[in-house]
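Enquirer: only geometry, no sequence info:
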């Protein structure tokens, strides 16, 4: 088994970036979901309610995140010195507001008042304490630093769909190949190169999987979520992929070997 592909998401719920490698820092994949979009109530905004966000591209340029908004152009995301507490799920998190140019352009594109906010190193958001006893941090990701998926599971799902979907729908960080469909259900720990990741929770999927990442349009038939719910529904929800945490800093590359410890 080996790493098939890698993705980072500099801004929560905007388009991700496929990369050949990424470094791992205390938050997880370096730079992953350190930026987020909030409304005037300081609450996080995602493709769940605004699928058009999928059309906003992200670019990494000289250690800076640049966004490309259709009809508006490109804007670097630059943190100001203005602090703000923001809500992501149940967590109120100290953040820093981004410069107004990008905020105003995104607001025009979406037709509502929105702002970019950044999570600085000084901000600490804990991973789900119900699943992880260790006092570990995460950025603006839903709950955990990593999402791992399996190419064979996507192929099996696509065999049930009238129109196949891309792995991008599921927004993984690490995609592996070389094992059978749904083999990941039994994983406990992954060793990827010199890195050790613990599997902590199956990933429950939502309506974001019904958004075409190329067009920002929702599938009116709610695929692939509806098909998954017919045979992948558990007490944790409708499952595709596994959430994970890491033990230490490092780096992961496409092609790295992957070994697995499984539950009995």
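Expert: Ah, there it is. Small disclaimer: the values here were computed from a predicted structure and weren't measured.

Enquirer: make it CA atoms for all contacts and neighbour counts henceforth
Expert: Fine.

Enquirer: Name the residue closest to the centre of the chain, please.
Expert: Centroid-nearest residue in the chain: residue 171, 5.1 Å away (criterion: C-alpha atoms, centre = their mean).

Enquirer: how close does it get to residue 47?
Expert: 12 Å (C-alpha to C-alpha, to the nearest Å).

Enquirer: can you check residue 132 too?
Expert: Residue 132 is 27 Å from residue 47, by C-alpha to C-alpha.

Enquirer: got it, and residue 158?
Expert: Distance of residue 158 to residue 47, given as C-alpha to C-alpha: 22 Å.

Enquirer: swap in residue 165?
Expert: 17 Å.

Enquirer: coming back round to it: residue 132 and residue 47: which is more packed in?
Expert: Neighbours per residue (other C-alpha atoms under 10 Å) separate residue 132 from residue 47, with residue 47 holding more: 21 against 16.

Enquirer: pretty sure the more buried one is in a helix, no?
Expert: No. Counting by DSSP: H, G, I helix; E, B strand; the rest coil, residue 47 is located in no helix; its state is coil.

Enquirer: my guess is it contacts residue 208, does it?
Expert: Yes. Residue 47 lies in contact with residue 208 (C-alpha atoms under 8 Å); the separation is 6.1 Å.

Enquirer: what touches both of the two?
Expert: Shared contacts of residue 47 and residue 208 (C-alpha atoms under 8 Å, 6 or more residues apart in numbering): none.

Enquirer: Summarise which helices and strands the longest helix seen in the chain is packed against.
Expert: Determined from DSSP state H, the single longest helix within the chain is helix 100-110. The contact analysis (3 or more C-alpha pairs under 8 Å, 6 or more residues apart in numbering; DSSP states H and E) places helix 100-110 against strand 64-69, strand 73-76, strand 115-118.

Enquirer: The structure to be compared is supplied as follows:
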């Protein structure tokens, strides 16, 4: 789950998401030999060690008013990310084990107080099925890619929205517990190939047929559910091709 352990912050400590800076979706990251490499259009690749010097400063990083911590990746990384995003000065920070985490249960009642995240909005796991995406695309004039939704687990060979009923699942040796469906926002309207937000689709179509349970209206507001957020009850290893199992067949 190291994929969600880096974030961009402004110099006041507030995290920057693609909802405020859509160009972030154009940034790609690879990790090899103890380094991450950042690539972006018209930018020279930036290589940063995963293990940062302990002398680098530690920032308090806020999202939804709740703080986590992150170690500064250095001035070169700060200049690179600021130039790429073409906005106010920003810093790149990295979450390290034993740093302060955020508790999604502080703002989403579906999450228990034991759940913790660093920089993700509410959950370390977002799962969507290919069938659900296909069903949505059948309703759209212009199809969208799965990258519009940024899941980190994509499931095949099931029915559309079957994942809505997967409360407990086992993938590899990792036990996952469903917390809530994912409320979708304007992030889904950012074209992953151009970094431009159109502000309408696929969100408009999702709102026309995907509705939250009335008891969850406070959490979802006007955002339609699509995909599921999971907590991790037992850590382990997940590999491409692993089957998704439910309790009766574990």
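Expert: Nice, thanks for sending it over. Here the structure is a predicted model, which is why all the values come from computation and not from measurement.

Enquirer: Do you know the score for how well these two fit?
Expert: After superposition, the two chains reach a TM-score (TM-score structural alignment, normalised by the length of the second structure) of 0.87; 232 aligned residues with a C-alpha RMSD of 1.7 Å.

Enquirer: ok, which stretches of the stretch 151-264 of the first structure are strands?
Expert: Secondary structure of the stretch 151-264 of the first structure, counting by DSSP state E, counting those that start in this stretch: strands at 174-177, 187-192, 195-204, 233-234, 237-246, 250-253, 258-262.

Enquirer: do the same with the stretch 1-150 of the first structure
Expert: For the stretch 1-150 of the first structure, the strands defined by DSSP E, counting those that start in this stretch cover 2-8, 17-19, 21-25, 28-29, 35-38, 57-61, 64-69, 73-76, 79-88, 91-98, 115-118, 146-150.

Enquirer: And these: which comes nearest residue 243 of the first structure?
Expert: Closest to residue 243 of the first structure of those, according to C-alpha to C-alpha: strand 146-150, at 4.6 Å.

Enquirer: Return the mean post-superposition distance for the closest one against the second structure.
Expert: Aligned to the second structure and superposed, strand 146-150 of the first structure gives a mean residue distance of 0.6 Å (mean C-alpha distance after the TM-score superposition for the first structure).

Enquirer: what span of the second structure lines up against that strand?
Expert: Using TM-score structural alignment, strand 146-150 of the first structure lines up with residues 125-129 of the second structure.

Enquirer: And stretch 48-58 of the first structure, by the same measure?
Expert: Going by TM-score structural alignment: stretch 48-58 of the first structure matches residues 19-29.

Enquirer: Now the matching stretch: buried residues?
Expert: Buried residues in stretch 19-29 of the second structure, defined by neighbour count with 16 or more other C-alpha atoms under 10 Å: 19, 21-27.

Enquirer: of all these, which comes closest to residue 128 of the second structure?
Expert: Closest to residue 128 of the second structure, out of all of those and judged by C-alpha to C-alpha, is residue 25, at 18.7 Å.

Enquirer: dump the residue contacts of the closest one.
Expert: Counting by C-alpha under 8 Å, 6+ apart, residue 25 of the second structure touches 18, 192, 195.

Enquirer: repeat that for 10 Å
Expert: 17-19, 40, 147-148, 150, 187, 190-196 (C-alpha atoms under 10 Å, 6 or more residues apart in numbering).

Enquirer: same deal with residue 205 of the second structure?
Expert: 136-137, 139-141, 224.

Enquirer: could you flag which of these are buried?
Expert: 136-137, 224.

Enquirer: So for residue 34 of the first structure, which of the strands of the stretch 151-264 of the first structure sits nearest?
Expert: strand 237-246 (16.4 Å).

Enquirer: Report the inter-axis angle for the closest one versus strand 187-192.
Expert: With axes from the mean of the first three to the mean of the last three C-alpha atoms, to 10 degrees defining the directions, strand 237-246 of the first structure sits at 50 degrees from strand 187-192.

Enquirer: Quick check: residue 251 of the first structure vs residue 131 of the first structure, distance?
Expert: Applying C-alpha to C-alpha to residue 251 of the first structure and residue 131 of the first structure gives a distance of 24 Å.

Enquirer: So these two - more neighbours on which side?
Expert: Set residue 251 of the first structure next to residue 131 and count neighbours by other C-alpha under 10 Å: residue 251 wins out with 16 against 11.

Enquirer: Return the residue of the second structure aligned against the more buried one.
Expert: In the second structure, residue 251 of the first structure lands on residue 237 (TM-score structural alignment).

Enquirer: Contact partners for the aligned partner of residue 205 of the first structure in the second structure?
Expert: Structural alignment (TM-score structural alignment) places residue 205 of the first structure against residue 184 in the second structure. Listed by C-alpha under 10 Å, 6+ apart, the contact set of residue 184 of the second structure reads 149, 202-203, 206-207, 220, 222-227.

Enquirer: Just the buried residues of those residues.
Expert: In these, the ones that pass as buried (16+ other C-alpha under 10 Å) are 149, 202-203, 206-207, 220, 223-227.

Enquirer: what does the residue nearest to the centre of the first structure align to in the second structure?
Expert: In the second structure, residue 171 of the first structure lands on residue 150 (TM-score structural alignment).

Enquirer: In this structure that match contacts residue 127, no?
Expert: Yes. Applying C-alpha atoms under 10 Å, one finds residue 150 of the second structure in contact with residue 127, separated by 9.2 Å.
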